[in-house]
Structures are given as structure tokens and as C-alpha cells.
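S.K.: need a 3D model of the following:
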Amino acid sequence: MVTIKICFNSNKKGQLPTGTFEALKNEVTKRLSAKYSDLKVDINWGTQDNLSIDGLGKNEKKTYIEETLEEIFNDGEWLPEIQEAEVEYFDK
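M.R.: Predicted coordinates for the structure are as follows:
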């Protein structure tokens, strides 16, 4: 089983739109599950940004997964839209 673990620095809480983890997990699964049918994707908060890839075969390289993840992050189409908060202004 190939396991991809993505950790975001907890200092970024509040900077990412609601639903980012789920949207990222769905996009990674969509793009990689054809090649890795036993894929598991975990996304959490941590003390620093981190990526780990485990479970590849002896001669398999992480390059394909890393390049795909880079494409996903650069694309950004998968990101949920930021909901504009309704703000009231008081002139007094």
C-alpha cells in the first residue's frame, strides 16, 4: 500500500479555505489512484510542512508522485473557493 502523508504547519490555520484538506485528498486520489490502486492519503496539521511517501516497491522512485503533487499545488483549480465573510460597517 502506498501511503502519502502531507502535513501543513499549524501556523497556517485560518489561512486555508474550509474544505482544503478534503479537496486536496480528493485531487491526489483522483490523479494517482490509476497508477497506485492501493493508495492512502493522509493530510493533517503538524509542527512544520512535511511530505512523506511510503510503501513503494524496491525499485520504484518517488519522482512520479512528487511531480504529480507539485502539479496539483501549482494548478490550484482543486482549491475550494474562499467564502467572503459578510462584514457590517458602522459609521458612528
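S.K.: okay, CA-based contacts and neighbour counts for the rest of this
M.R.: Will do.
S.K.: and the residue most central in space within the chain, how close does it get to residue 9?
M.R.: For the chain, the residue nearest the mean C-alpha position is residue 24 (3.9 Å; CA atoms, centre = their mean). Per CA to CA, to the nearest Å, residue 24 is found 15 Å from residue 9.
S.K.: then residue 76?
M.R.: 19 Å.
S.K.: just the helices from this protein, written as ranges.
M.R.: 20-32, 63-75 (DSSP state H).
S.K.: let me know the angle separating the first one from helix 63-75.
M.R.: Using axes from the mean of the first three to the mean of the last three CA atoms, to 10 degrees, the interaxial angle of helix 20-32 with respect to helix 63-75 works out to 130 degrees.
S.K.: just checking, what packs against helix 20-32?
M.R.: strand 39-46, helix 63-75 (3 or more CA pairs under 8 Å, 6 or more residues apart in numbering; DSSP states H and E).
S.K.: run this one through as well so I can compare:
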Amino acid sequence: MDKLDTAGIQPHTQRIERFLVTTMTFDCVRIQLLEYCINIQHKEKGDENMIRIEILFDRQSTKNLKSGTLQALQNEIEQRLKPHYPEIWLRIDQGSAPSVSVTGARNDKDKERILSLLEEIWQDDSWLPAA
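M.R.: This next block holds a predicted model:
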């Protein structure tokens, strides 16, 4: 199998070349091509640098929140994170269990920084709506 042409791909996405090593088994080749296609689709969508944050509250917790709290939280997160991470997809909603998920960070250090900023926001009550 010939190496796929990745010349038109931006340098930061050329990491996919490591997946394109010629292998002897059909399954490995198929997996490599699938990973290549996923990376290309990611590039085409333009969201390869997008941070995705999902914060879910359980239904019981949201019953006790003041009206407008979730919207205020979303506004505060966007205001504080956008200067550092301009591409953010943020979802704050109800779920069956509380959770916080951060994906799309470039590395573990970035992810820890984002989680730390989220914790600071949560502990700072200045963004909470007035009664």
C-alpha cells in the first residue's frame, strides 16, 4: 500500500502520518485508513482546536438553584475562558448524574488549566443571579 498524500494538510494535523505505516494485515490497514478519515473530517469541520465542555447537574440539584443560574454560569464560563480558548463548545444541562467533561484540549496541562478555571468560577459566587 502506498503512503497517502498528506501534503495539503496543515502541519499540526500531519501527525496522522504515524498511522499510515504499511502493515501486513488487512485489519491494521483498515484501522489506519479509518483514523486518517476521522482526522480529515475533523479538519474539514474546522473544530480541531475546539474545546468541548459539558457540565451536567442532576435533576435534584437544579430544583434548588435560583432561576437563571445555569445561564449565568454559562455566561461566566464563556467570558472567562474565551480569551484563552476562543473556540469553545459549551453545554450546561440536566442529566441523570452530575458530571463535568472537558475534551479537545491540546494536552493534559491545558485540560487541567480549564478544570482549574471551572473550579475557580464555581467557587466565586459573584456571577450568581440576585434573588
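S.K.: quick one: TM-score?
M.R.: Once superposed, the chains reach a TM-score of 0.82 (TM-score structural alignment, normalised by the length of structure 1), with 81 aligned residues with a CA RMSD of 1.1 Å.
S.K.: nearest to residue 55 of structure 1, of the helices and strands packed on helix 20-32 of structure 1?
M.R.: strand 39-46 (9.3 Å; CA to CA).
S.K.: what stretch of structure 2 does the closest one fall on?
M.R.: Per the alignment by TM-score structural alignment, strand 39-46 of structure 1 matches residues 88-95 in structure 2.
S.K.: quick one: contacts of that stretch?
M.R.: Identification of contacts with stretch 88-95 of structure 2 by CA atoms under 8 Å, 6 or more residues apart in numbering yields 50-59, 62, 70, 74, 78, 82.
S.K.: could you pick out the buried ones from those?
M.R.: Buried by 16 or more other CA atoms under 10 Å: 50, 51, 52, 53, 55, 56, 57, 62, 70, 78, out of those.
S.K.: okay, these in a markdown table with distance to residue 34 of structure 2 next?
M.R.: What follows is these, written out as a markdown table (distance: CA to CA, whole Å):
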| residue | distance to residue 34 of structure 2 |
| --- | --- |
| 50 | 21 |
| 51 | 23 |
| 52 | 23 |
| 53 | 26 |
| 55 | 30 |
| 56 | 31 |
| 57 | 35 |
| 62 | 41 |
| 70 | 38 |
| 78 | 34 |
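S.K.: so which of those comes closest to residue 39 of structure 2?
M.R.: Among those, residue 50 lies closest to residue 39 of structure 2 (CA to CA), at 13.7 Å.
S.K.: could you pull up the residues touching that closest one?
M.R.: With contact set as CA under 8 Å, 6+ apart, residue 50 of structure 2 has these partners: 85, 87, 88, 89, 104, 105.
S.K.: let me know the closest of the contacts of stretch 88-95 of structure 2 to residue 129 of structure 2.
M.R.: For the contacts of stretch 88-95 of structure 2, the nearest to residue 129 of structure 2 is residue 70 (9.6 Å; CA to CA).
S.K.: count of residues packed around the residue mapped onto residue 71 of structure 1 from structure 2?
M.R.: Under the alignment (TM-score structural alignment), residue 71 of structure 1 pairs with residue 120 of structure 2. Residues near residue 120 of structure 2, counting by other CA atoms under 10 Å, number 11.
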